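Visitor: coordinates only, sequence not included:
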């Protein structure tokens, strides 16, 4: 049996296979070591194919010794063999010692160069059928017609190719579609490694049985025949060599994160290859030493390293902590689960960064994949709670994601509870997002009259909307007395409840409805007065107001009347605080009672 000689792992060495000329039956080869950086490397073609299972039922002769290979590879070599000339090939299953894990990792790191330096990449799709032969014959005629136009056809757009296709003699569209459907279902299109193999090819051809066509021509087939390939097939066709490739996803963002999402359903016999096979075509992982193919690592370690690369800051030793990343057996122990949860992991990672790390790490995450992660309340709240770097992180989010940045009660609460930098964060919000911050405080004041069923919720929404309109058009009323807003809300809520339950007769109900509308109008008008008070308040007073408003009213044991009474007392305290003319009266929360 054939035994491999060690390969030079300190240089970009690889083995080449010389397929000896001969008849169909016995396959004889010689194999030798070459270097990708050498000036004397013999021109070679690279084979792209599927192993066709792990059972090696066929035999080829290499350097005079028998080597077992799969039936599909044996069939490919039979169809590639010439009776008259030898062929120099690179074939992974033969040229790599698959039992040597160090060598496998070394060779996978060279794959990009191996396929890009090949004279041609030959794609073997397997044995032909009548339908596939019919398709290939028509596409071969299209190739022959295009050659009549010289080299100009290489730069045609799709419309020009369709025009030429109409003039080509061919079989019926239904027969052509049958042949194409059969080929697109072949395992080759699902194999994750073929992405790197075909994407790095400077020239490629498709071989099915004894018939062959250029890869670019084959990639046109679905558009010419009217077939819509499945998503993963379309993605493979899009990256076949040709100028049209630049009009596809290939010219878009190809970082590892997006590639893993796009090709999560691709197949590999070794689950680690679901990551390793994409490194060579990724924009951010291709030339980094932080993530390299290494088959001495088990699956859990590969997932861990990939998580660190994707979700940790580049160029540092940071590895995400916590069960989300470390407990790889549940739920992320298997590669499939890891890939299916990439989006949620990305969100969790960003939230963790905003909460615990400095602004440079958050900035790096936003630059690498910020567009894929919508800014949520939880993320802003996490940044507001960052005790050391909170102000800087919040400022970055305001600068980079202003359109998505929203100030909510939970965000303010997180800042209030941030003992180290919360005050600076609230001052920042007052300066950078003044309207949003003050409107939120206004809403919290109004919520002081919420009853147990929250019946005034739609009124509050209308108040907020009206405030925004008033502010936009510069409207102000001259009525005094901010307290009336709360009286009107109480009256409105009471009348609304009577009207809703139909306690009054119809006529009274109509009058009740009109009174509700009148009270809402008064409430909306007077809401402006509360907003004016908030607008005139100093940042220090606003901070203290937020502290009071965002306490848990249920924690005030002993307040007569329960939670609703505590809310009312809170509101009165805040209004007194905000309207107090003397700055000397400002005190810390501990000295501002919620009840007399």
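Guide: Cool, got the structure. The model shown is predicted, which means the values in this text are computed figures rather than measured ones.

Visitor: contacts, neighbours, all on C-alpha from now
Guide: OK.

Visitor: residue 415 touches residue 384, doesn't it?
Guide: Yes - the pair residue 415 / residue 384 is scored as a contact, 4.9 Å apart, by C-alpha atoms under 8 Å.

Visitor: which neighbours do these two share?
Guide: Common neighbours of residue 415 and residue 384 are listed as 422, 425 (criterion: C-alpha atoms under 8 Å, 6 or more residues apart in numbering).

Visitor: for residue 22, which non-adjacent residue is closest in space?
Guide: residue 83 (4.6 Å; C-alpha to C-alpha, 6 or more residues apart in numbering).

Visitor: what residues are up against the one you found?
Guide: With contact set as C-alpha under 8 Å, 6+ apart, residue 83 has these partners: 21, 22, 23.

Visitor: of all those, which comes closest to residue 398?
Guide: residue 21 (68.4 Å; C-alpha to C-alpha).

Visitor: so what's the residue count around that closest one?
Guide: The tally of other residues near residue 21 (other C-alpha atoms under 10 Å) stands at 17.

Visitor: for residue 211, same thing?
Guide: As a burial measure, the neighbour count of residue 211 was computed by other C-alpha under 10 Å and equals 15.

Visitor: quick one, what contacts it?
Guide: Applying C-alpha under 8 Å, 6+ apart to residue 211 gives the contacts 133, 136.

Visitor: and the strands in the stretch 151-300 of the chain?
Guide: Residue ranges of the strands in the stretch 151-300 of the chain, as given by DSSP state E, counting those that start in this stretch, are 204-208, 211-214.

Visitor: the structure to be compared is supplied as follows:
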């Protein structure tokens, strides 16, 4: 029988994993509930979920539990690392939160920043080392390796590859990497501290590692990309943990980051915004029962009515609610959709004392009105306008027939004129 969660966690609880045994590539962990106020030393894992199926098996309390291949590899090496680490337990979101329980998911995601702040360290899993092409040719292509032991691995020689791994492109890892008291990076069985990684990365990019903490984060001027730069350089020894920024800044700065659930473009940044702004947003977020459309409308209402945006100035350009950079951060590209969302956001009295339930009911009522009115959205208006401008097939046929008839008449007149001459 597969592992099942006994009951939902409450907000002051946490589940942690304890490595038990790694025998012949069989991973065994204990999972236990603890109080947040008295957790044993643990590391919070920061990694990329990936798009693969949960095809691999680990054992939780001696019962099978399915995970994705990337997480299996991570847990394998973390079980070995635990033997010589300052922590005894691991926290992994895909396992320590019951992902099928929406109420628990909402509660735990709301405290995600605290989970990473309270960890002894954050362990960043970058994946397995890259084998030479000649070695890869001997491996069966249909079965990717789950473990690759290193032999003379050099972080400096591999920095271009490591700094462009998928990890650096994900929304959730932003707060995970920035909020941890200490950060260790892993690649197969190799470990490096974030400061040493940052040093290698800054040399590769040709920039200063210890920049002015009150200035902009250096991005380098290399022609070849180093995707890790914005995040890796975002940690500063004299700035941490004072790294909170307004939501509009974060959305713009990380507009290229990706996530599987579009709502996480906002939810994944909540731990990085100032307390007064977060207090307003926390009335609604995170809540995975709210539709993506409503998350966007509420966020735009917040950005429109919360006073920070009115003072926004970036590179000498004012940021307004319909700025391109802001919508790219929200993952909304069609301009017609942007106008519709802004129109809906303007109707929402975001700063009112109405309860979140009342506001969500108001949004649902507007959904029904839009549907009742025939979905008269800007998208459909634009399509209708294009169709009105475009002649119908019948009209095109009529124009063609009339044109041919006119040509025939001209030809007859010309022929008769020639005959009478």
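Guide: On my side now, so go ahead. Not measured: the values here are computed from a predicted model.

Visitor: rebuild the contacts of residue 83 of the first structure as TSV, extending it with distance to residue 289 of the first structure.
Guide: Output for the contacts of residue 83 of the first structure, formatted as TSV (distance: C-alpha to C-alpha, whole Å):
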residue	distance to residue 289 of the first structure
21	42
22	44
23	46
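
Visitor: residue range for stretch 429-439 of the first structure in the second structure?
Guide: The counterpart of stretch 429-439 of the first structure in the second structure, counting by TM-score structural alignment, does not exist; no residue aligns.

Visitor: name the nearest residue to residue 173 of the second structure, ignoring sequence neighbours.
Guide: The spatial neighbour of residue 173 of the second structure that comes closest, neighbours along the chain excluded (C-alpha to C-alpha, 6+ apart), is residue 46 at 6.2 Å.

Visitor: repeat for residue 28 of the second structure
Guide: Of all residues apart from its sequence neighbours, residue 59 sits closest to residue 28 of the second structure (C-alpha to C-alpha, 6+ apart), at 4.7 Å.

Visitor: aligned partner of the one you found in the first structure?
Guide: Checking with TM-score structural alignment, residue 59 of the second structure has residue 61 as its match.

Visitor: after superposition, how close is the host helix or strand of its match to the second structure?
Guide: Applying DSSP states H and E as the criterion places residue 61 of the first structure in strand 58-62. Following superposition, strand 58-62 of the first structure is found to deviate from the second structure by 0.4 Å on average (mean C-alpha distance after the TM-score superposition for the first structure).

Visitor: going on from that strand, what's the next piece of helix or strand?
Guide: The helix or strand immediately downstream of strand 58-62 of the first structure is strand 65-69, counting by DSSP H and E.

Visitor: which residues touch that next one?
Guide: Looking at strand 65-69 of the first structure with C-alpha under 8 Å, 6+ apart, the contacting residues turn out to be 1, 2, 55, 56, 57, 58, 59, 60, 61, 93, 94.

Visitor: of those residues, which is the nearest to residue 410 of the first structure?
Guide: Comparing those against residue 410 of the first structure with C-alpha to C-alpha picks out residue 93 as the nearest, at 57.8 Å.

Visitor: did I read that right, the closest one in a helix?
Guide: Yes - with DSSP: H, G, I helix; E, B strand; the rest coil as the criterion, residue 93 of the first structure is located in a helix.

Visitor: if we can go back for a sec, what subset of the contacts of strand 65-69 of the first structure is buried?
Guide: Judged by neighbour count, with 16 or more other C-alpha atoms under 10 Å as the criterion, the buried members of the contacts of strand 65-69 of the first structure are 56, 59, 60, 61, 94.

Visitor: neighbours of the nearest residue to the first one once chain neighbours are set aside, how many?
Guide: Nearest non-adjacent residue to residue 56 of the first structure, counting by C-alpha to C-alpha, 6+ apart: residue 70, 4.2 Å away. Here the number of neighbours of residue 70 of the first structure (other C-alpha under 10 Å) works out to 18.

Visitor: contact partners for the corresponding residue of the first structure for residue 39 of the second structure?
Guide: When the structures are aligned by TM-score structural alignment, the residue of the first structure matched to residue 39 of the second structure is residue 41. Residues near residue 41 of the first structure by C-alpha under 8 Å, 6+ apart: 34, 35.

Visitor: where along the stretch 1-150 of the second structure do the strands fall?
Guide: Listed in chain order, the strands of the stretch 1-150 of the second structure (DSSP E, counting those that start in this stretch) span residues 13-23, 26-35, 42-46, 56-60, 63-67, 89-91, 121-125.

Visitor: can you check what angle separates the longest one from strand 26-35?
Guide: Between strand 13-23 of the second structure and strand 26-35, the angle formed by their directions is 160 degrees, by axes from the mean of the first three to the mean of the last three C-alpha atoms, to 10 degrees.

Visitor: wait, residue 124 of the first structure sits on residue 206?
Guide: Yes - in this structure residue 124 of the first structure lies within contact range of residue 206 using C-alpha under 8 Å: 6.4 Å.

Visitor: residue 499 of the first structure is in contact with residue 513, isn't it?
Guide: Yes - A contact is recorded between residue 499 of the first structure and residue 513 when judged using C-alpha under 8 Å, the distance being 6.7 Å.
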